[in-house]
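>>> all I have is the shape, not the residue letters:
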């Protein structure tokens, strides 16, 4: 499997409205200059760059492009503001009931440890070489399926951490990068404003080192977890992409025969 094949496969098995996004940190000026994508010509919030990439745009960003101070801090392109680090800032806006709780949130966030010269943010399918993190923004059903795909090889998802702040930059980018583990986010009011995500959308961040296993896991868990009506649409999407459909089995699910007592209109 290569990057393009993995995107074809995941878009066959899941009904995604947005493209999976790849994020790559470029730690030297030489790496940045050699990365053959145009630098954004204006400031943009990091989360909006991810939104743009989910719709097909490719870009490089440096600290000069950063329009959100907290996003820039997560990416180590700006120092964390002292009021945020101390907890005073968010407490003063009544986000947390005391300074100690507010500070604990700042302390728990996993920001980038080494300052990059820049970042590439593009649809995953646009990469020739591996990015660092894959971000998928979608409806909860698809995030569930990606969690199940991860579980196929990795088991229980034990380290999910989120608090409804710094959702794209920390929850879905620097946390997976630092921990080599997946994470989910329900997004936050800031990114929902500036990136205009849909109310029903949430996100998952996946270290690229886990990406192929997650995709394969989604494929392998289709028969136990998907019902026949969805299997039919999956089969159709796979055929449209020229992908093999022989492994799809109808009338077979993990919970066959498990339920009793008044079930109505239970779809296979």
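Perfect, I can see it now. Bear in mind the structure is a predicted one, so any value in this text is a computation, not a measurement. Residues are numbered from 1 along each chain as shown.

>>> rest of the way, CA atoms for contacts and neighbours
Fine.

>>> what are the buried residues along the biggest helix by length in the chain?
Longest helix in the chain, counting residues (DSSP state H): helix 140-154. Within helix 140-154, the residues that qualify as buried are 142-143, 145-152, counting by 16 or more other C-alpha atoms under 10 Å.

>>> which stretches in this structure count as helices?
Under DSSP H, the chain gives helices at 3-13, 29-34, 46-53, 69-74, 82-86, 88-92, 99-108, 140-154, 175-179, 189-194, 208-220, 222-225, 228-240.

>>> angle of the first one against helix 228-240?
An angle of 150 degrees separates the directions of helix 3-13 and helix 228-240 when computed by axes from the mean of the first three to the mean of the last three C-alpha atoms, to 10 degrees.

>>> check which helices and strands helix 3-13 sits against.
Applying 3 or more C-alpha pairs under 8 Å, 6 or more residues apart in numbering; DSSP states H and E, we find helix 3-13 packed against helix 208-220, helix 228-240.

>>> turn these into TSV, including mean neighbour count.
Output for the helices and strands packed on helix 3-13, formatted as TSV (neighbours: other C-alpha atoms under 10 Å):
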stretch	mean neighbour count
helix 208-220	20
helix 228-240	16
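
>>> tell me how many other residues surround the nearest residue to residue 16 once chain neighbours are set aside.
Among residues not flanking residue 16 along the chain, residue 138 sits closest, at 6.5 Å (C-alpha to C-alpha, 6 or more residues apart in numbering). Neighbour count of residue 138, defined by other C-alpha atoms under 10 Å: 22.

>>> residue 138 and residue 199 touch, don't they?
No - using C-alpha atoms under 8 Å, residue 138 is not in contact with residue 199; the gap is 10.4 Å.

>>> related to what we said a few turns ago, out of the helices of the chain, nearest to residue 23?
Among those, helix 46-53 comes nearest to residue 23, with 8.4 Å by C-alpha to C-alpha.

>>> can you list the helices of the chain in JSON lines and add distance to residue 259?
Listed next are these as JSON lines, based on distance: least, C-alpha to C-alpha, whole Å:
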{"stretch": "helix 3-13", "distance to residue 259": "26"}
{"stretch": "helix 29-34", "distance to residue 259": "56"}
{"stretch": "helix 46-53", "distance to residue 259": "41"}
{"stretch": "helix 69-74", "distance to residue 259": "46"}
{"stretch": "helix 82-86", "distance to residue 259": "50"}
{"stretch": "helix 88-92", "distance to residue 259": "47"}
{"stretch": "helix 99-108", "distance to residue 259": "41"}
{"stretch": "helix 140-154", "distance to residue 259": "21"}
{"stretch": "helix 175-179", "distance to residue 259": "37"}
{"stretch": "helix 189-194", "distance to residue 259": "39"}
{"stretch": "helix 208-220", "distance to residue 259": "24"}
{"stretch": "helix 222-225", "distance to residue 259": "15"}
{"stretch": "helix 228-240", "distance to residue 259": "17"}
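
>>> okay, pairing it with this:
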């Protein structure tokens, strides 16, 4: 298993980037139950999704065995027992689980994050896309823990009625599960971005007409993947172009990443992203008098 650097706090790094108020939850499947961990046993049995919710909201840590489970589906999905009558999938096979540790991210098998759709979008960009395989049943125990444990791939679930009813997950919350190694690489990528800046989203520059590329180059802006980059008064500036439904370039976005806290005047706004402040301004291209094809007024940016 990959290990985080001594100064790498995976939970803090990922949460600060997406602005999440909930702690990341590490889940470890144990084939043996240690006597020294008995002080982390819960006071009473609950559903697995309730333990996950409490760990995310309060930072609680638990060591669970089968007697701590009040939901029979979780007992099967997490590999405590084999199904007797009807097979349930996904589940950890064979059923050799003796305990499940919920809490710290380090040294876990699966990392769970409670996020909003927007935060999930931001994570998906960094992960290069995330598949979502869910049926609205056995979400936390099956789809997000057992499923990720088996597949070794991230998964997003929109949860199940049990998680929302008994564990009180909010309507605007989804949960993503990922292997520990994926969470570590994600945190390392965020650390690298925090030293340079980050990214918004625009049309791929490979799809932009050559004359527009030439006009940006004339004013000192080179093309990236989906943006142009250059410097204005010593500051790094990124420019994104967006199309309307007719395929016409209608908006231009200026993005100036600055380390630390800054203020900006309207129509620009500031968005915090970890250690960085993103100054962002979105303008109607015709409204500010720019002609991308002729380059008219482009140098005035």
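Done, it's in. Please read these numbers as outputs of a predicted model, since none were measured by experiment.

>>> picking that back up, map the residue nearest to residue 16 of structure 1 onto structure 2.
For residue 138 of structure 1, the aligned residue in structure 2 is residue 115 (criterion: TM-score structural alignment).

>>> contacting residues around its match?
Counting by C-alpha atoms under 8 Å, 6 or more residues apart in numbering, residue 115 of structure 2 touches 20, 22, 173-176.

>>> distance of it from residue 232 of structure 2?
Applying C-alpha to C-alpha, to the nearest Å, the value for residue 115 of structure 2 to residue 232 of structure 2 is 36 Å.

>>> what's the matching residue for residue 42 of structure 2 over in structure 1?
In structure 1, the residue equivalent to residue 42 of structure 2 is residue 40, according to TM-score structural alignment.

>>> how deep is its match tucked in, by neighbour count?
So residue 40 of structure 1, with other C-alpha under 10 Å, has 15 neighbours.

>>> ok, it - contacts?
Residue 40 of structure 1 touches 59-61, 65, counting by C-alpha under 8 Å, 6+ apart.

>>> shared with structure 2, which of those?
Among the contacts of residue 40 of structure 1, the contacts conserved in structure 2 (both residues aligned by TM-score structural alignment, their matches' C-alpha atoms under 8 Å) are 59-61, 65.

>>> strands - which of these land there?
59-61 (DSSP state E).

>>> any chance of a markdown table for the residues you listed, columns distance to residue 118 of structure 1?
Below are those laid out as a markdown table (distance: C-alpha to C-alpha, whole Å):
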| residue | distance to residue 118 of structure 1 |
| --- | --- |
| 59 | 10 |
| 60 | 7 |
| 61 | 5 |
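
>>> and which of those residues is nearest to residue 236 of structure 1?
Closest to residue 236 of structure 1 out of those is residue 59 (32.7 Å), distances taken as C-alpha to C-alpha.

>>> which residues in structure 2 form strands?
Using DSSP E, strands in structure 2 cover 25-30, 62-64, 99-103, 110-115, 155-157, 174-179, 222-223, 228-232, 235-243, 249-259, 269-273, 276-284.

>>> want to try JSON lines for these, with distance to residue 88 of structure 2 as columns?
Below are the strands of structure 2 laid out as JSON lines (distance: least, C-alpha to C-alpha, whole Å):
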{"stretch": "strand 25-30", "distance to residue 88 of structure 2": "18"}
{"stretch": "strand 62-64", "distance to residue 88 of structure 2": "21"}
{"stretch": "strand 99-103", "distance to residue 88 of structure 2": "19"}
{"stretch": "strand 110-115", "distance to residue 88 of structure 2": "20"}
{"stretch": "strand 155-157", "distance to residue 88 of structure 2": "17"}
{"stretch": "strand 174-179", "distance to residue 88 of structure 2": "19"}
{"stretch": "strand 222-223", "distance to residue 88 of structure 2": "50"}
{"stretch": "strand 228-232", "distance to residue 88 of structure 2": "50"}
{"stretch": "strand 235-243", "distance to residue 88 of structure 2": "46"}
{"stretch": "strand 249-259", "distance to residue 88 of structure 2": "49"}
{"stretch": "strand 269-273", "distance to residue 88 of structure 2": "41"}
{"stretch": "strand 276-284", "distance to residue 88 of structure 2": "46"}
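
>>> of those strands, flag the one that's most buried.
strand 110-115 (a mean of 26; mean count of other C-alpha atoms under 10 Å).

>>> give me the mean distance between that strand and structure 1.
Taken over the aligned residues, the distance from strand 110-115 of structure 2 to structure 1 averages 0.5 Å (mean C-alpha distance after the TM-score superposition for structure 1).

>>> could you tell me the angle between that strand and strand 99-103?
Using the same axes, to 10 degrees: strand 110-115 of structure 2 against strand 99-103 is 40 degrees.

>>> point to the residue nearest the middle of structure 2.
Among the residues of structure 2, the one closest to the centroid is residue 123, at 2.9 Å (C-alpha atoms, centre = their mean).

>>> for the nearest residue in space to that one that is not next to it in sequence, give its distance to residue 110 of structure 2.
In space, and not counting its chain neighbours, residue 123 of structure 2 is closest to residue 18: 7.6 Å by C-alpha to C-alpha, 6+ apart. To residue 110 of structure 2, residue 18 of structure 2 is 19 Å away according to C-alpha to C-alpha.

>>> one more: residue 187 of structure 2?
Going from residue 187 of structure 2 to residue 110 of structure 2 by C-alpha to C-alpha gives 15 Å.

>>> likewise residue 270 of structure 2?
Relative to residue 110 of structure 2, and taking C-alpha to C-alpha, residue 270 of structure 2 is found at 34 Å.

>>> residue 191 of structure 1 is nearest to which of the helices and strands packed on helix 3-13 of structure 1?
The nearest among these, by C-alpha to C-alpha, is helix 208-220 at 22.9 Å.

>>> return the mean post-superposition distance for that closest one against structure 2.
Mean for helix 208-220 of structure 1 is 2.4 Å (mean C-alpha distance after the TM-score superposition for structure 1).

>>> which residues touch that helix?
With C-alpha under 8 Å, 6+ apart as the test, helix 208-220 of structure 1 has contacts from 1, 6, 9-10, 13, 130-134, 145-153, 180-181.
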